[in-house]
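In: no sequence on this one, just coordinates:
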């Protein structure tokens, strides 16, 4: 009985060490990719580059995401992560420039940035501290994101501003749920690859920021 109890304690300690290592690696890589993405966005803004368009954005994003998934267990996966987040930064620059050109643009951008930071930190801290299992949200999030994505395409191609705002609101809620879900997966052993965890959290932050930009811009009367 004592041997079994000691073995259980050892396994629990090893699991805690692995979880802490995964969290450190994930947040370290996430911080670096966010910084790199901000740099590429800054370059895009400084050069006043045009937005590449929805087709190139989707092809680039899904192509690099597929590549990162294939390389997630190798050192090349790190390179692929930076390629993906750097590319997304380039697509973000023209969007931020467009909002900065509005009369109340700088305030809109700062409010969206601050809101994104507060939501991410609060939800991540809650998931880590509480250690609650949010895996039950997986199916709902998958379906919700798919529906929101298709609705966003419809809003873009059919030029429906009302639907676009509704999609942005959906994405704010879905990305908040995805942050809870992915952090919970890391803490409870559902996700063991820090590269994939980083990508999921990065995409959540990116979409959350863009969605808040649109919502704040619309309700401030400047969008």
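Out: Done, it's in. Keep in mind that this is a model prediction, so the values were computed, not measured.
In: Going by C-alpha atoms from here, please, whenever you check contacts or count neighbours.
Out: Fine.
In: other SSEs contacting whichever strand or helix holds residue 180?
Out: In this structure, residue 180 sits in helix 161-187 according to DSSP states H and E. Contacting helix 161-187 under the criterion 3 or more Cα pairs under 8 Å, 6 or more residues apart in numbering; DSSP states H and E are the following elements: helix 2-46, helix 105-130, helix 138-157, helix 194-219.
In: Need the winner for burial among these.
Out: helix 194-219 (a mean of 21; mean count of other Cα atoms under 10 Å).
In: I'd like to know how many residues surround the closest residue to residue 217 other than its chain neighbours.
Out: Spatially, and ignoring its direct neighbours in sequence, residue 217 is nearest to residue 223 (4.8 Å; Cα to Cα, 6 or more residues apart in numbering). Neighbour count for residue 223, taken as other Cα atoms under 10 Å: 16.
In: just residue 103 next, same as before
Out: 11.
In: Same question for residue 81.
Out: 26.
In: show me the residues around it that make contact.
Out: 33, 68, 195, 199 (Cα atoms under 8 Å, 6 or more residues apart in numbering).
In: The third one: what's it in contact with?
Out: Meaning residue 195. 26, 29, 72, 77, 78, 81.
In: Double-check the residue nearest to residue 217 against residue 212; I have them as touching.
Out: No. Residue 223 sits out of contact with residue 212 when judged by Cα atoms under 8 Å, with a separation of 12.0 Å.
In: hmm, back to that, closest one of the contacts of residue 195 to residue 154?
Out: Within the contacts of residue 195, proximity to residue 154 (Cα to Cα) peaks at residue 81, which comes in at 29.0 Å.
In: another one to put next to it:
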């Protein structure tokens, strides 16, 4: 009888912890998306140039590892905002490039809508079905290295259709990351809402950029 009570109590505590992490994650994600969007809008209106490639790499990975180091303190919240604000800053010039197209506004709005629908759909699927998506870890690891290799090949060789393939690959990769991260929260693999937030944010950012590229290529008159 005592064992039953203990198991029930443990399950209740576990469920409360899952609810807390989910609530904090989605709350912080909403804040970071709003802040990142504001920074992107300001950068777009100011017509700032896209930063140097190495500046983007150093800025992103530097702030990412700083956030990971500070994830258990209140400073982690500030570094999270710094990271997502920086990513928003890099998004501004990208938006300007697409808005300069003949159908740019339609491309941007379509990519934004599809990103929202994909994220909400995938998240709802995991939250409702409660399926364990840990099996995707191997696919995510392999996909990361395949995409890196494809990007390097695209940098050195002008292969027709490669950019479209890379963008499509990133859509699948980001979707798998959203499924995996949401499942990790539900099943106890992720208990730090700051790390969960930046993981979902980066997946959303990559998903949006990839959809922009696909729609931009398909909508181009060239």
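Out: Looks like it came in fine. Here the structure is a predicted model, which means the values were calculated and not measured.
In: picking up where we left off before, out of the contacts of residue 81 of the first structure, which two sit at the greatest distance?
Out: 33 and 68 (13.5 Å).
In: so stretch 67-84 of the second structure corresponds to what in the first structure?
Out: Using TM-score structural alignment, the residues of the first structure aligned to stretch 67-84 of the second structure are 68-85.
In: What residues sit buried inside that stretch?
Out: Neighbour counts over stretch 68-85 of the first structure (16 or more other Cα atoms under 10 Å) mark 68, 69, 71, 72, 77, 78, 80, 81, 82, 83, 84, 85 as buried.
In: List the residues that contact the third one.
Out: Contact partners of residue 71 of the first structure, counting by Cα under 8 Å, 6+ apart, are 77, 80.
In: Also residue 196 of the second structure?
Out: 25, 181, 185, 190.
In: got a winner among the residues you listed for most neighbours?
Out: residue 181 leads those on contacts (other Cα under 10 Å) with 25 neighbours.
In: circling back: please render the helices and strands packed on helix 161-187 of the first structure as CSV that adds distance to residue 96 of the first structure to the earlier fields.
Out: Below are these laid out as CSV (distance: least, Cα to Cα, whole Å):
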stretch, distance to residue 96 of the first structure
helix 2-46, 8
helix 105-130, 7
helix 138-157, 18
helix 194-219, 9
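In: For residue 97 of the first structure, find the nearest of those.
Out: helix 2-46 (6.1 Å).
In: orientation of that closest one relative to helix 161-187 in degrees?
Out: Here helix 2-46 of the first structure points in a direction 150 degrees away from that of helix 161-187 (axes from the mean of the first three to the mean of the last three Cα atoms, to 10 degrees).
In: quick one, helix 2-46 of the first structure and helix 105-130 angle?
Out: Using the same axes, to 10 degrees: helix 2-46 of the first structure against helix 105-130 is 170 degrees.
In: Check which helices and strands helix 2-46 of the first structure sits against.
Out: Against helix 2-46 of the first structure (3+ Cα pairs under 8 Å, 6+ apart) you get helix 76-100, helix 161-187, helix 194-219.
In: Would you mind putting the ones you listed into a markdown table with distance to residue 51 of the first structure alongside?
Out: As requested, these are exported to a markdown table (distance: least, Cα to Cα, whole Å):
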| stretch | distance to residue 51 of the first structure |
| --- | --- |
| helix 76-100 | 5 |
| helix 161-187 | 18 |
| helix 194-219 | 14 |
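In: So which of the helices and strands packed on helix 161-187 of the first structure is nearest residue 90 of the first structure?
Out: So among those, helix 2-46 is nearest, using Cα to Cα, at 4.8 Å.
In: centre of the chain versus the closest one, how much separation?
Out: Helix 2-46 of the first structure has its C-alpha centroid displaced from the chain centroid by 15 Å (Cα atoms, centre = their mean, to the nearest Å).
In: Specify the next element, helix or strand, located C-terminal of that helix.
Out: Criterion used, DSSP H and E; the element after helix 2-46 of the first structure is helix 54-70.
In: Looking for the alignment partner of residue 188 of the second structure in the first structure.
Out: By TM-score structural alignment, residue 188 of the second structure lines up with residue 189.
In: Now do the same contact list for the spatially closest residue to its match that is not a sequence neighbour.
Out: Using Cα to Cα, 6+ apart and skipping residues adjacent in sequence, the residue nearest residue 189 of the first structure is residue 19, 7.3 Å away. Each residue near residue 19 of the first structure by Cα under 8 Å, 6+ apart is listed here: 186, 187, 188, 189.
In: for residue 206 of the second structure, same thing?
Out: Contacts of residue 206 of the second structure by Cα under 8 Å, 6+ apart are 170, 171, 174.
In: thought the second one was touching residue 210?
Out: I take that to be residue 171 of the second structure. Yes. Applying Cα under 8 Å, one finds residue 171 of the second structure in contact with residue 210, separated by 6.1 Å.
In: so what sits against both of the two?
Out: With Cα under 8 Å, 6+ apart, residue 171 of the second structure and residue 210 have no common neighbours.
In: wait, isn't residue 196 of the first structure in contact with residue 73?
Out: No. Applying Cα under 8 Å, one finds residue 196 of the first structure not in contact with residue 73, separated by 9.6 Å.
In: Quick one: neighbours of residue 100 of the first structure, just the number.
Out: The number of residues near residue 100 of the first structure, taken as other Cα under 10 Å, comes to 15.
In: Apart from its chain neighbours, what residue comes closest to it?
Out: residue 106 is the one closest to residue 100 of the first structure (Cα to Cα, 6+ apart), at 5.3 Å.
In: can I assume the one you found is in contact with residue 96?
Out: No. Applying Cα under 8 Å as the test, residue 106 of the first structure and residue 96 come out as separate, 9.3 Å apart.
In: Give me the common contacts of these two.
Out: With Cα under 8 Å, 6+ apart as the test, residue 106 of the first structure and residue 96 reach no residue in common.
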